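# okay, here's the prediction I keep looking at, along with the sequence it came from:
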Amino acid sequence: MRLFLILLSFVCYNAAYAAQYQAHQLDGNSLLLQTDAGQLSLTFYQNDVVEAFYQPEGVKQLPSFSISQQPAAVALQLNEAADSLTLASDGLTVKINKAPLQLSYYRGDKLLLAEEQGYFQHQQQNMQHGFRFALSKDEQLLGGGQRVLGMDRRGHKFPLYNKAHYGYSTQSSQMYFSLPAIMSSNKYLLLFDNSAKGEADLGATDTDVMQFSAEGGRSSYVLVAGDSYPQLINNYTALTGRQPLPARWTLGNYASRFGYRTEAEARAVVQKFRQLKLPLDALVLDLYWFGPDIKGHMGNLAWDHNAFPQPEKMLADLSADGINTILVTEPFVLTSSKRWQEAVAAEAIAPGLDGKPKTFDFYFGNTGLVDVFSAQGQSWFWQIYKGLAEQGVAGVWGDLGEPEVHPDDTVHAIGMANEVHNAFGHQWADMVYSNMRRDFPAQRPFIMMRAGAPGSQRFGMVPWTGDVERSWGGLKPQVELALSMGLFGFGYIHSDLGGFAGGEQFDKELYIRWLQYGVFQPVYRPHAQEHIAPEMVFHDSDTIETLRPWLNMRYQLLPYNYTLAYQNSQSGMPLMRPLFFADEQNPALIEEKNSYFWGDAFLVAPITEPGATSWPVQLPGGVWFDYFNGQRYAGTNRVDIPISINTIPVLVKAGSFVPMAELVQSTRDYSSKKLTLHYYADASVECAKGEMYEDDGKTPEAIAKGEFELLNFYYLNDNGTQKFELRRSGNYSGMPDSRELTLVVHNQSATPSHISVDGRYVQLVPQQARFNRMQNVAWYDKATKQLKVKIDWQAEKQQILIR
């Protein structure tokens, strides 16, 4: 049966697909169109989301890996004219030209997108099919996955084929994680719903035409509309799935390298962090956990007891110390590994055309590839993961999952290698996530993988930007890569902090700058080849003390960062956000790839050149304050911000609430019992609001179960009286009955004459020392222009008045 399906995929066509309408039928959310070449279905999943699925006769169709949403109830109106049909929801209108068949999409009276030729198919070396669309004159296109091409990818042509790019820096057209999807400045998002090897041509060959093509796969695309870019993301992630809320520990610090060779070394690095009082939450073990050297052992996927004699005890001891252990795994099983015969007997290895397990050579040895698309492959692979989880392994690292080597004649359960290549990592993540939720229902899965497909985020996939060169050139594109992926649901994309590949000598300044940037990226994981230590504990005391306040800041920001994670799980909003979100009418901001928003409150500009004493920052409008010295900036101009080795440009938006917690050495000890709430006041902001999400940090589906608390903050300037209202709602196990809250009002230009909490007078003390040891008091610091008010927050609603 498998080979029969494969042979169907080689049916080829010479002519372009110029179908003619014959008949139609409206069935619920779908309009079914019969043509002289096959069927076309138009299915509305939401008012603003429609799929066009062409099904030409004789063309094999693979399932959609991207779409997870079931069509919602959408009221559709259908009108017919002699030469066309018009199908409309409340948000979108599709005009269907009958002869030749051609689709155009409108939002109100505005044309969003039109098929140029629409679906096409023709014969080259392999059957190619895809779609062509007309581009408008000034349209900008973002997306395509991991590329280093600039934010606007219009004018580029690139492969749709996940492929490793070892040691990349300032340019790359093909990398680990491609996405057959774009977001347009015309406020639509287009997904080419196809897992096969292909190509995207975004106006490179023909300036006014966008084309997606692939070697087989699925002949469908999805158009998503919205009134804003965040709404596009919301609608798209409702369709493809949203990232589940991760465990709180995943936002902490990771010790990671290539790699720790023994149990003693792994224990020692954790102890080093503890001795130096540098926070740590995770330990990542690379491939030496199952073998003494790089080659010959991949596929063992069992502890090398010579190097790790007591793995269960090690895992238990680390867990007791607040350390979560993550192990690397790969989908390759070497013929020299201890499990090769076991995997063959279980029919877990993808076969070749002869039906026998397919073997081939690559860097690590002679190997086969686990068929994650087959029931046998999944069953065999999962039993290994299950055993490790039972031992106490907290997270999965899936490496080389493009797959890094994937011969064309590899046969998978549902298709040939090139048909399913881009969905391999996606299917792998699905297997791990689904089985984790079934067999370990009390645990939030952690799944870090290098490659996937649209929708992989719904399996909790945490991607990274691959084997970046350890150089200033490697640091430069990291914001671009993160922003480009975050627009399509991958909110936890991050880089190997410090750079991974190469680098003959330690570049102290580069290392510091990369780790400073890392405080404001989703995952804080320094990782590199071991000849230069990626962990800060192994560097000189000056490097450590320069970075200590930054790592501490990462932990103090846990309430803010965890709230970003909550928001991402609810709307798909990325943690790192592009500046054009602030002014959607400014096309120049779309090109900005050197700075970004960290949530709503922060604007961050990493330093990517050595020796800088100031750094240019593009202001997106509004009022902003320097996080370090309180300097006020306003407008839409580009400003040079003075910096030292201890600072990078970090600005905070006027009107922002930033909750921060007490410093801990592990999130195991995290508590919001003592909370500092920063508010950045400015005369330009008359009212503002913020929120903070809290739960126990580990219960799966805490939001769906209602096991969480929301803290809401409001500000109003009422004729010179500053009114702060604090509200709390919800409940979860371990929730504090009350909180010692310190409200810090920044940019407070004068000593207040009166402060009250719920009508009760609050004493303004003259010295910080008295403020620190007293309760329900206030203190004003003239030097920093900060007012601090300390209260006991018990009630569901409390009000602070300052005048």
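Thanks, I have the structure now.
# from here on, just use CA atoms for contacts and neighbour counts.
Will do.
# for the stretch 401-550 of the chain, what spans make up the helices?
417-420, 424-439, 472-475, 478-486, 508-518, 541-556 (DSSP state H, counting those that start in this stretch).
# and the residue nearest to Ala413 when sequence neighbours are not counted, how many neighbours does it have?
In space, and not counting its chain neighbours, Ala413 is closest to Ser374: 5.2 Å by CA to CA, 6 or more residues apart in numbering. Neighbourhood size, Ser374 [other CA atoms under 10 Å]: 16.
# of the helices of the stretch 401-550 of the chain, which is nearest Leu278?
With CA to CA, the closest approach to Leu278 among the helices of the stretch 401-550 of the chain belongs to helix 541-556: 7.0 Å.
# that closest one to helix 508-518, inter-axis angle?
10 degrees (axes from the mean of the first three to the mean of the last three CA atoms, to 10 degrees).
# which elements pack onto the following helix or strand past helix 541-556?
Note on helix 541-556: by DSSP states H and E, the next helix or strand toward the C-terminus is helix 558-571. When contacts are defined as 3 or more CA pairs under 8 Å, 6 or more residues apart in numbering; DSSP states H and E, helix 558-571 packs onto helix 229-240, strand 657-661, strand 687-694.
# what's the closest of those to Phe628?
Nearest of those to Phe628, taken as CA to CA: strand 657-661 at 14.3 Å.
# quick one: residues in contact with that closest one.
555-560, 601, 671-672, 674-680, 689-692, 713 (CA atoms under 8 Å, 6 or more residues apart in numbering).
# again with stretch 574-590
151-152, 185, 228-230, 482-483, 486-487, 489-492, 520-522, 564-565, 568, 592-593, 595-599, 620-621.
# and for Gln34, the neighbour number?
18.
# go on, Gly460?
Gly460, neighbours per other CA under 10 Å, totals 27.
# included below, for side-by-side comparison, is a second structure:
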Amino acid sequence: MAVSLAAAVPAVPLQTARAVSIPSVREGNARFQILSPTLIRLEYAGDGVFEDRPTFNAALRQAVPTRFRTWTDSGDRVIRTDRLTVRYKRGSGAFTTANLRVKLAGGAVARPAWSTADQVCSFSTRCEAEDGRPAGGAEVESDHKGFTGTGFTTGFDRRGASASFRLADVPADGDYRFAVRYANARGGDLKNEIRTLGVRVGGTRAAQLTLPRTGGWDNWRVAETTVRLKKGGAAISLERGAEDSGHVNIDNLTVVPAGTAYPAPSQLGGYRRGLDYKSGPAELEPGILSREGWALLDDSRTALFDPAANRIIQRHGHAGKPYQDGYLFGYGRDYRQALADLTALTGPAPLLPRSHFGVWFSRYHPYSAEDYQQRLLPRFRAEKVPLDTLSVDTDFKSPSTWNGWNWNSKLFPAPEKFTRWAHDQGLELNFNVHPSIPLNDPRLTEADALAKGKLEYSFCTAGINLCKIFNWGDPDQVKAYVALHRPFELQGVDSWWLDWCCDDARVTTPGMTPDSWINHLYAAHGDSLGDRGHVLSRMGSALVGGLAGQGDSPVYPSGPWAEHRSTVHFTGDSESTWPLLAFAAEMTAAEAAIGMPYVSHDIGSFRKQHLDDDYYVRWIQLGTFQPIFRVHSFNGDRLPWEYGRQAQRTATKFFQLREALLPYTYTLAWQARETGLPMARPLYLSYPGQAEAFENPTQYTYGDALLVAPVTRPNTGGTAATEVWFPPGSWTDYFTGRTYQGPSTHTIVSGLETMPLFVRAGGIVAQRTNYVDNASQNPLNEVTLVVGAGADGTFTLYEDAGDGRQYQRGEYTTTQVTYNSGTLAISGRKGAYPGAASARAYTVSLRGSARPRTVTADGQTLSATAWNYDLATRTLTIRLPAGPASAQHTITPVS
């Protein structure tokens, strides 16, 4: 790496970025750009100055050819694609919910809003109370548990407090059910166990809500009343009138026909900066996926982005005239299309190094080079536990173990010797940093000089020690910050873990979140070195008056929308509880809603030193089917040999399975880059027509072939029972061979040695057949294809050199595998890259299969020794001898 990091981070253009002519429709000071049949850019410029430059979010803004029509009708500008229709009232000014509506192909109506003052509540939908217009002392908070959305409305202990909406789409005059989800507990007004609020419609008090005590501020119930409404809609509000007792919190509300059930939450998935100090479920900020089938990504204030210079630029001020810039996603139930649109707008995720999809080991413990070389890695090898990435926590630094920028010579007396040893062992090295520099650091003079004396004083290390911090909006300070990494990279550090951003470091450019920008700079820097640029980091918002992940809300507009381009989402220092384990499974799949494929939990959890055997094993089982398998803790036991015999045996088996799955997992990462689909996929991505797909958030598919239902409760009598919903089709237990027909729900009882894991009929999973210590032990010359019998299916195995950027120049291979009418066809490998296997032996493991009479391969009947059938697990195993990797094969069991 003979590259000077003292220079500013070089620019690296976004992959596939190119000049594209985007169809536009102009209506006065409003402009509509048709990016796809389901994605419309909505831009209003009061001064008539529109913006064509990329923003940090909309860095790619790639359009696909889209047929559309536009015309005027009854004073409206109408634009129609085959998936949605936009109507905007001509000459009506900036977009509001009154002058703009979008009708989706399925009939739903979207009324995008740019501010809470313009919030619409559509008939028969669940509306978040925090989105209303508060007045009279009402305000939005998030300091209790169990609410939906991003918060709730409180302050109704004050007379005159209110929260208002504009109700829309009432189908006819009549009486309707008005209902709210609320909490009422002791506090303030102690004498009233039952409290009340008024309901005002169109300026007239129409009803009173009775709100009995719920038992606590974290306990929520539904209260309702009847209101008379006119067709179309009206202003509607909750108020603390003179006759009301108030003092309640309102989570959400709805207006529906009498006798209709309370609507389910519309938000699907979302993101959270981290799980620091969390011990169970946590609220998620919304992404673009919703039951309502649409979302608005408001990009009005996000900084502009110049990819050629790799810099951010403040937006045009528009002379104080109104300006709005948003993207209307109108996908209905086609959630996969929504993610494809998001990728085309914001750019793809990087393809991480192949080693990142194996096994990571990390521990917050002052390991020395001798510890790693003489004790830790030899034990991995002796126990046959694979290891790909060694993630070194903060103690390697000096003079401060928190934010020093020198090696601790007591732990690492010969750094280059250590990194050379690690690379010789096939290990990737990932090192922890904190983004500040102490005043006693020997490198401070160098950093200050590169920053031209602009570094500022602050308190770091939890506010104890004086340090200097960076403004990443200033190119000189970026140069200084990047240069601090130079010696470590030249000595062999491969990638970075930005822990606990941002030590008061900031970005002064308006419209940019500090951690979003620094995560981008890490990725751009890695790209400039010829690596696959990325960083392990928290993401999504800035710290707001407290610790990351403790209900903090983003105050910068950039949000999480661009961070899949740069970030492996490190979810932080979680507590060790069963509810947290369950929520980790849910959260990974939930971040599909922001296009984030790479979520990295502390597998095993962070805080507790020694775990119960079943809790430890269930974490390892979950991690096996997560995008990143990274065991980490605070001086904790997270390795198999630190547990009892059965737990050790089972954990070792799953560590080995994780490594064996690497060909499949790496292919899922390639799919994520190409399509925007996450690796861990919420069920509704594939089964949007099934209500249960929305009701089982801890289940997900790993790719499309495997259904994962993690065990999230302790064993009782040596086993754990898990309720598993099976989507339509046939699903075969990976371990037992039992097949289940969906849609249906079954109780799956798992001993410690297994978990609920199922292969879809027609699903194909590529695994490495032989044991290896790590991913560097290539080529991949022995492949097992696990195939679910009972339906047709296809899978394309993707391979490349595993690192570097040559794959972007076409240096990769694909192998098409097709299962059709009981015959498995392997296309033979297409393409080339340095180091690819020249020969390959295949093993086919056909799950849920009947016993055949014989088996043919490539037109020849196989000998009895080339295949066998296990009746107990209903598995047919077929072995083909090694041959050219480019050779085609056809395998048919004959009954």
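All right, it came through fine. Since this is a predicted model, take the numbers as computed values, not measurements.
# turn the helices and strands packed on helix 558-571 of the first structure into CSV, columns for distance to Pro56 of the first structure and mean neighbour count.
Putting these into CSV (distance: least, CA to CA, whole Å; neighbours: other CA atoms under 10 Å) gives the following:
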stretch, distance to Pro56 of the first structure, mean neighbour count
helix 229-240, 25, 23
strand 657-661, 54, 24
strand 687-694, 49, 19
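# out of the ones you listed, which is closest to Gln171 of the first structure?
Among those, the nearest to Gln171 of the first structure by CA to CA is helix 229-240 (26.3 Å).
# start and end residues in the second structure for whichever helix or strand comes after that closest one, please.
The first helix or strand that comes after helix 229-240 of the first structure along the chain, using DSSP H and E, is strand 254-256. Mapped onto the second structure using TM-score structural alignment, strand 254-256 of the first structure covers residues 360-362.
# check contacts around Arg513 of the first structure.
Applying CA under 8 Å, 6+ apart, the residues contacting Arg513 of the first structure are Pro606, Ile607, Thr608, Ile648.
# what does it correspond to in the second structure?
Matched by TM-score structural alignment, Arg513 of the first structure corresponds to Arg618 in the second structure.
# swap in Asp304 of the first structure?
Using TM-score structural alignment, the partner of Asp304 of the first structure in the second structure is Asn408.
# and for Ala316 of the first structure?
By TM-score structural alignment, Ala316 of the first structure lines up with Arg420.
# which parts of the stretch 751-895 of the second structure are strands?
757-760, 764-768, 782-788, 793-799, 813-820, 823-826, 830-831, 839-847, 854-857, 860-861, 867-870, 875-879, 883-884, 889-894 (DSSP state E, counting those that start in this stretch).
# residues contacting the last one, please?
With contacts defined as CA under 8 Å, 6+ apart, strand 889-894 of the second structure is touched by 822-828, 852-859.
# repeat for the third one
By CA under 8 Å, 6+ apart, the surrounding residues in contact with strand 782-788 of the second structure are 731-732, 759-770, 840-848.
# could you do the fourth one as well?
Contacts of strand 793-799 of the second structure with the rest of the structure, by CA under 8 Å, 6+ apart, involve 663-664, 666-667, 670, 761-766, 812-820.
# now do the first one
Taking contacts as CA under 8 Å, 6+ apart, the residues outside strand 757-760 of the second structure that touch it are 704-709, 729-735, 787-788, 847.
# again, 6 Å this time
Strand 757-760 of the second structure is contacted from outside by Ala705, Leu706, Leu707, Val708, Trp731, Thr732, Asp733, Tyr734, Gly788, using CA atoms under 6 Å, 6 or more residues apart in numbering.
# rewinding a little: highest neighbour count among the contacts of Arg513 of the first structure?
Ile607 (29 neighbours).
# map it across to the second structure for me.
So, by TM-score structural alignment, Ile607 of the first structure is matched to Val711.
# now do the SS call for that match.
Here Val711 of the second structure is recorded as coil under DSSP: H, G, I helix; E, B strand; the rest coil.
# mind listing what it touches?
Applying CA under 6 Å, 6+ apart, no residues qualify as near Val711 of the second structure.
# give me the nearest residue to the aligned partner of Leu757 of the second structure in the first structure, chain neighbours excluded.
Aligned counterpart of Leu757 of the second structure in the first structure: Val650 (TM-score structural alignment). Nearest residue to Val650 of the first structure, sequence neighbours excluded (CA to CA, 6+ apart): Val604, at 4.8 Å.
# the one you found: how many residues sit nearby?
21.
# and the contacts of stretch 574-590 of the first structure, which are buried?
151-152, 185, 229-230, 482-483, 486-487, 489-492, 520-522, 564-565, 568, 592-593, 595-599, 620 (16 or more other CA atoms under 10 Å).
# against Gln816 of the second structure, how distant is Gly883 of the second structure?
Distance of Gly883 of the second structure to Gln816 of the second structure, given as CA to CA, to the nearest Å: 17 Å.
# swap in Leu661 of the second structure?
Taking CA to CA, one finds Leu661 of the second structure at 17 Å from Gln816 of the second structure.
# next: Thr38 of the second structure.
On the measure of CA to CA, Thr38 of the second structure and Gln816 of the second structure end up 30 Å apart.
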